[in-house]
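K.L.:
What follows is a predicted structure for the sequence shown.
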Amino acid sequence: METWLHWVDLAGVAVFAVAGTLMAYKKHMDGFGVVVLASVTAIGGGTLRDMILDLPVFWVQDPSFFYVIFIAAFSTIIWLRSKDTFPLRYLFFADAFGLAFFNVMGLQKAMTYGASPLVAIALGTMTGVFGGLIRDVICREIPMVLKGELYATACIIGGASYILSFQLGLSTLSCMIIGFFITLTCRLCAMKWHWHLPVFNPHDSVKDD
């Protein structure tokens, strides 16, 4: 099980590294900026998760994660150099896939180390959104997690489906697949149809009493 979980983790890192590289391209960064943005996007969420769980940070003892980041970033750069325009939609799609990957990986790791279901969902959400949050802050963009369309909420829904599947006795792999696809579907549907969670009534202005 550890082997395929490691490969899933590497896949998530690769996808988020692509998202970071796309953002670096959008912001016209140099090579060092590309590496920094790809790295913080790819490992930021997992780093926070491991620190909260008081575990060794996953990339410190395993350099393969950085190899994957470099390969993903370099491959994306080569691909982008053949394009005439910036494919913004690919940034959102890569981010959505990375979000779903890291949500289920954060959930699975939290459950493995004895976290309660509620805490596991929270850690899965943090794992999914934190790398993108750092990326957007560095680039002076409004973080996707703070925009109207479902983002963190997609992680929560996917996490709840993971926990429900686990409590129904499904295998770890089945739970992860279900959680992944529900998270991804929620995020993609939110992007397409602009789903959001309204809190305040719409108004034209705010007046002081």
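P.N.:
Perfect, thanks for sending it. Numbers count the residues shown, from 1 in each chain.
K.L.:
from here on, contacts and neighbour counts on C-alpha atoms
P.N.:
Noted.
K.L.:
Next, the contact list for the residue positioned nearest the centre of the chain, please.
P.N.:
Geometric centre of the chain, nearest residue: Leu99, 2.7 Å, by CA atoms, centre = their mean. Neighbour list for Leu99: 16, 128-129, 155, 183-184 [criterion: CA atoms under 8 Å, 6 or more residues apart in numbering].
K.L.:
putting a second one here so we can go through both:
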Amino acid sequence: MTLLVVLDYAAVFVFALTGALVASRAQLDIVGFIFVASLTAVGGGTIRDIILNRDTVFWVSNPTYIGVAAAAAVAVFWTAHLLESRYRAILWLDACALAVAVPAGVAVALATDQPGGIVVIMGITTGCMGGLMRDVVCNEVPLVLKQGELYVTCALAGATAALIALALGASAPLSLLICAGVTFALRAGSLAFGWKLGVYKAYPPRQ
């Protein structure tokens, strides 16, 4: 099993957990849990593979990914009530998933010999689009669009850090590890310490 496959499986599983937890907040049935979990788990990777024109979308060539997402959804369906704060769990699981999915996107782009800018965009796409779909479908305010929230910024920083590490001579596995570390550190800091970006504030026009 290659490093890329491991990253994909890990991202699918953890993102599926977040999708199922959001489904629990929306009080969906078991089919709804599986749908939302699967959408969250494979959404970003699907868009990535379509944009890069890969031979087959990753979960189509290996449907086991959907099985992993469904298993995560069923597990959450029977255990979500045990969590004291499901929203807090969603935030931290999502941070972990982001830190896995961004390196997965970076790895796929590197494997297809994409230029640096595309590598960064694919890292962001893989890390952010599944969660965006999840929140929109479940009528939640998307985490990626919350005011000042460090989310896309974390993916951007992580993917860029991977490219810098490669340029400095680091191996591919080490650069992906650095990508994951930077992504998670920034996202965890925003959750634990309230780190935020400044937001645009409109001023009245001058008379």
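P.N.:
Ah, there it is. Nothing here was measured: the structure is a model prediction, and the numbers come from that model.
K.L.:
hmm, back to that, please, which helix or strand holds the residue nearest to the centre of structure 1?
P.N.:
Per DSSP states H and E: Leu99 of structure 1 is located in helix 88-112.
K.L.:
Tell me the buried residues in whichever helix or strand comes after that helix?
P.N.:
The element immediately downstream of helix 88-112 of structure 1 (helix or strand, assigned by DSSP H and E) is helix 117-138. Across helix 117-138 of structure 1, burial judged by 16 or more other CA atoms under 10 Å covers 117, 120-136.
K.L.:
go on, stretch 3-11 of structure 1?
P.N.:
With burial defined by 16+ other CA under 10 Å, the residues of stretch 3-11 of structure 1 counted as buried are 8-11.
K.L.:
List just the nearest of those to Ile177 of structure 1.
P.N.:
The nearest member of the buried residues of stretch 3-11 of structure 1 to Ile177 of structure 1, counting by CA to CA, is Val8 at 10.9 Å.
K.L.:
and the helix or strand hosting the closest one with helix 88-112, angle?
P.N.:
Assigned by DSSP H and E, Val8 of structure 1 falls within helix 2-26. In terms of direction (axes from the mean of the first three to the mean of the last three CA atoms, to 10 degrees), helix 2-26 of structure 1 departs from helix 88-112 by 150 degrees.
K.L.:
Residues contacting helix 2-26 of structure 1, please?
P.N.:
Residues outside helix 2-26 of structure 1 that contact it (CA under 8 Å, 6+ apart): 33-35, 37-43, 65, 68-69, 72-73, 76-77, 86, 90-92, 94-95, 97-99, 101-102, 105, 132, 135, 139.
K.L.:
Show me which of those are buried.
P.N.:
Buried among the contacts of helix 2-26 of structure 1 (16+ other CA under 10 Å): 33-35, 37-43, 65, 68-69, 72-73, 76-77, 91-92, 94-95, 97-99, 101-102, 105, 132, 135, 139.
K.L.:
do you know how far Ile66 of structure 2 is from Val60 of structure 2?
P.N.:
Counting by CA to CA, to the nearest Å, the gap from Ile66 of structure 2 to Val60 of structure 2 is 9 Å.
K.L.:
These two: which has the busier surroundings?
P.N.:
Applying other CA atoms under 10 Å to Ile66 of structure 2 and Val60 shows that Ile66 carries more neighbours, namely 23 against 11.
K.L.:
from memory Tyr65 of structure 2 sits against Trp59, does it?
P.N.:
Yes. Taking contacts as CA atoms under 8 Å, Tyr65 of structure 2 lies within contact range of Trp59: 5.7 Å.
K.L.:
ends of stretch 136-152 of structure 2, how far apart?
P.N.:
End-to-end distance for stretch 136-152 of structure 2: 16 Å, by CA to CA.
K.L.:
Distance from the chain centre to it, please.
P.N.:
Chain-centre distance of stretch 136-152 of structure 2: 12 Å, with CA atoms, centre = their mean, to the nearest Å.
K.L.:
list the buried ones in that stretch?
P.N.:
Buried residues in stretch 136-152 of structure 2, defined by neighbour count with 16+ other CA under 10 Å: 138, 143-144, 148-152.
K.L.:
contact partners of it?
P.N.:
Stretch 136-152 of structure 2 is contacted from outside by 22-23, 26, 36, 124, 128, 131-132, 135, 186-187, 190, 195-199, using CA under 8 Å, 6+ apart.
K.L.:
which residue lines up with the residue nearest to the centre of structure 1 in structure 2?
P.N.:
Under the alignment (TM-score structural alignment), Leu99 of structure 1 maps onto Leu98 of structure 2.
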